[in-house]
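A.B. asks: here is my input, please return the structure:
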Amino acid sequence: TGIIQSSSAAVGILQALATTGQVTFGTAIPIILGQNIGTCVTAMISSVGTNKNARRAAVVHLSFNVIGTIIWLSIFSAANAVFHFNFISHSLNQMDIAIIHSLFNVLCTLLLLPLSSLLEKLSYKFIPDAKTMDSISELDERLMATPSIAIDRCRVVTETMAAISGQALKDSLSVLNKYDPTLAANVREHEEATDHYEDILGNYIVRLSSHAMSDADSIESAKLLRLIGDLERISDHAVNVVESAEEIRNKNILFSADAQNELSRITDAVQEILDLAISSFVRNDVQSAALVFPLEEVVDALKEQLRSNHILRLQKGECSIEAGFVWSDLLTNLERVADHCSNIANCVVQTSKFKFSHENSTGSKRNSTAFMSQYEAYAKKYALE
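C.D. replies: Prediction:
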């Protein structure tokens, strides 16, 4: 059965042999039960090179048939030892084989279905979760045979990467507001995860590009290649923010009340622009993407204003030079996050059905009524008190 990879074919062969009248119940029953184990070879072979869940499914299939065979064969052998079934030595026909085969599978299902959770746990024992992410679990090499499906999978993985990158920045801003070593460690883990995603996605998409793809898939693959770089850089800046927070804590650096208020304003703006950028990508929403550009201009203006305000405080002796270095690093990282968000939004706009260009989005649109209106709204929302 393992060689021909089909229990149905093996049963057919056994039925053909049964027509000779030389196959008895005692011979056929162990063979029929064994055929159900042999057919698991197909699933085991198919699971090679796939993700962990696929391999676990193959293990569950094998466990189901092995356990069922052991239990029912043991029960039958014990019953035969006690009751000495007369039909064991009788020859059987094709219908008998079909009935035994069907009855075995029904009985196995009735026996093991209530124990499905235990089979799942058993599969995790054989195929445990790795401490580090497995690239195979994210992207299946066999999907490359169908580029459109592979691109769809790449997009799903990129969306996961975007969520991780966004969470990294959110946690880093929380650490900046109130230091938490657990959150700081989470940010670094998220950054390592985005590095991993960038590597496997970049390599996968580049290799996928060598296959024949439609124009739409080619555009999408180029878009994803650009996006993963920006998402990875956002998580890098999140780590930089955490390092600044740790420096503030370790060196007992204090910001003035005005500085804290200003920092709160720009971090709120950066959090909003990140949410808009990621949302525009996940939902392929051009309208959300268009909101990123005026907000990015507001973040740039805030950065310059906060830098100027710091210089004034420094001149008045309200801020230390050491605090100034951390302040400058924070502003730079936050402003660069906004830049990467603008790049993400630009990818969404460029590859949308409207085919806007970056120049139209941020250049000529800058002087449009809609752009200026939204810019003024954001400028008012994040104006310093």
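
A.B. asks: use CA for all of it now, contacts and neighbours both
C.D. replies: Will do.

A.B. asks: please confirm that Asp268 is located within a strand.
C.D. replies: No - the assignment for Asp268, made by DSSP: H, G, I helix; E, B strand; the rest coil, is helix rather than a strand.

A.B. asks: so what's the residue count around it?
C.D. replies: 14 (other C-alpha atoms under 10 Å).

A.B. asks: now swap in Ser210 and tell me
C.D. replies: So Ser210, with other C-alpha under 10 Å, has 10 neighbours.

A.B. asks: doesn't Leu225 make contact with Cys347?
C.D. replies: No - counting by C-alpha atoms under 8 Å, Cys347 stays clear of Leu225, with 10.2 Å between them.

A.B. asks: more neighbours, these two?
C.D. replies: Cys347 (26 against 18).

A.B. asks: the closest residue to the more buried one other than its chain neighbours: how many residues sit nearby?
C.D. replies: Using C-alpha to C-alpha, 6 or more residues apart in numbering and skipping the chain neighbours, the partner closest in space to Cys347 is Lys223 (6.0 Å). When neighbours are defined as other C-alpha under 10 Å, Lys223 has 18 of them.

A.B. asks: could you also give me the structure for this next sequence, so I can compare it with the first?
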Amino acid sequence: MEIDVQSLIFEFLGGLGIFLLGIKFMGDGLQRSAGDRLRDILDRFTSNPFLGVLAGIVVTILIQSSSGTTVLTVGLVSAGFMTLRQAIGVIMGANIGTTATAFIIGIDIGEYALPILGVGSFLIFFFNNQKVTAVGQALFGFGALFFGLDLMSSGMSPLRSLDAFHELTVSMSETPILGVVVGTVFTLIVQSSTATIGILQGLFAQGAIDLKAALPVLFGDNIGTTITAILASLGASIAAKRAALTHVIFNLVGAIVFLIFLGLFTSFIAYLQGQLSLNPQMTIAFAHGSFNIMNTVIQFPFIGGLAWLVTKLIPGEDTIIEYKPQHLDPIVINKSSSLALEQAKLEVIRMGEFAHRGLEETLKYAQTSETKHSEIAMQVEGAINSLDRKITEYLVNISAESLTKWERDKHTLLMDSVRDIERIGDHFENVIELIDYRITNKVDLTEQAMDDLNKMFDLTLLTVKQSMECLDNRDKELALEVIRKEEQIDQMERKYRKRHIIRVNEGLCSASAGIVFVDILSNLERIGDHAVNIVEEILEQQ
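C.D. replies: Okay, the predicted model is just below:
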């Protein structure tokens, strides 16, 4: 029998493309319809590693990507939301959660793929409601997943009669390590273990590969999927690198253990297939699920050891940005309003220090274009937003108590300061987006423009720092100094804007570079305004 190689390749590649698009659409749709509460789930339910496993399973099922969950977890470890031990639990759970797609594929509804695609498209294009379009997106992805699988399966069916492929599968049965390598390499290329498991399910259903050869490929898929977390951790924090390494070690150890007991595991899966009358796709799904659950059960008691090992392998102190408030004790509110306000003030000053740190990292990003600085700045901005909600809530609870005039003034100052600090965070986030635009579009700023920006950044940083010191000490002289500096910032902005217009007219600066430059100046000027708002209120109350 002659094989049409072109049709085989085209159908396989087209099917794989539609399948990957389906996974992405389904994950994005589920994530949007579930709301942006994934970080809250991970934050709230990771008080111990066992809850971390459950949270990892839930979030991975929602976003349809174990790598996505691992990357999200890496960010939370860096942000101080969870310890490395809790993160290891989430990573283990992510490995279990990723098997959900294999089980979905095992439910043989491929013949309904096109109508599901149609319904999903209808919901996306004919409804303006965001929730409905999110559901439509998930449905479209669901349909595309099965449609892509069907295409891949029909493309791969001739492989059964190909001698070279038959020899490869026999070799994989006799040398399981070869199957692991095949699975690992293919997942590294495709960057999705779900896709390679789907292909494996198709091959097994076609009878092109037997169970003993398929299982090592499955173990390799799990090793290959760690590449996304590794790529995400390059150039990132030490915590990110440790979490990514944990993912690699966990899957590598699992593959080695199960390779040693391959005969036993193969017999167990064959027994399940017979007892539960599983179709071929569902058999692979059960094998994938069993492997990840058993691997988690085996390694769960050694979470502390894993954390110790990766800390030894990747030494160094990590920059942890603690999102959670450190001074807000709700019990104090009923005991003493004055003491509660003092606690709130300490947290507001901490929030202000974050604003200064975020602005510093933004300046470093502008100077070096290194993404680690923008990542830290964005984590700081997340911490500022988190503290904004927590402090405001705490201050609202204090206002329910009977306050003296002095306490009411202090309460008003703190409420307004929180709002101003939160806006500083928004402005340096805007600056980061402008720097991102400059880097992506290869927009060059002249040496003069960069020099002007550095000077304005330095003055703005000093103004923010002094406004926080003023809030802490209620120093009138310092407040007047901040106001003078803010006036200097305003003068700088006008002066540098004029210089920029001259540069554009002389052809030294492009229009797009000019837009970036002027917008950064504008955001820095607004940061100065918010810093001065804080000290002006202090002066008014004295």
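
A.B. asks: look up how far Cys470 of structure 2 lies from the aligned residue in structure 2 for the residue nearest to Cys347 of structure 1.
C.D. replies: Aligned by TM-score structural alignment, Lys223 of structure 1 pairs with Leu413 of structure 2. When distance is defined by C-alpha to C-alpha, to the nearest Å, Leu413 of structure 2 is 12 Å away from Cys470 of structure 2.

A.B. asks: ok, back up a step: the residue nearest to Cys347 of structure 1 is in contact with Thr351, isn't it?
C.D. replies: Yes - counting by C-alpha under 8 Å, Lys223 of structure 1 touches Thr351, with 7.3 Å between them.

A.B. asks: for the residue lying closest to Phe64 of structure 1 once chain neighbours are set aside, pull up the helix or strand it's in.
C.D. replies: Nearest residue to Phe64 of structure 1, sequence neighbours excluded (C-alpha to C-alpha, 6+ apart): Leu112, at 7.2 Å. Leu112 of structure 1 is part of helix 94-112, with elements assigned from DSSP states H and E.

A.B. asks: what's next to stretch 343-353 of structure 1, contact-wise?
C.D. replies: Identification of contacts with stretch 343-353 of structure 1 by C-alpha atoms under 8 Å, 6 or more residues apart in numbering yields 219-220, 223, 226-227, 230, 277-278, 280-281, 284-286, 289-290, 292-293, 355-358, 361.

A.B. asks: list the contacts of Leu346 of structure 2.
C.D. replies: Counted by C-alpha under 8 Å, 6+ apart, Leu346 of structure 2 has contacts His327.

A.B. asks: same question but for Arg155 of structure 1, I mixed them up
C.D. replies: Contacts of Arg155 of structure 1 (C-alpha under 8 Å, 6+ apart): Leu224.

A.B. asks: again, 10 Å this time
C.D. replies: Arg155 of structure 1 makes contacts with Ile149, Met161, Leu201, Glu220, Ser221, Lys223, Leu224, Phe281, Val282, as judged by C-alpha atoms under 10 Å, 6 or more residues apart in numbering.

A.B. asks: among the residues you listed, which ones are in helices?
C.D. replies: Ile149, Met161, Leu201, Glu220, Ser221, Lys223, Leu224, Phe281, Val282 (DSSP state H).
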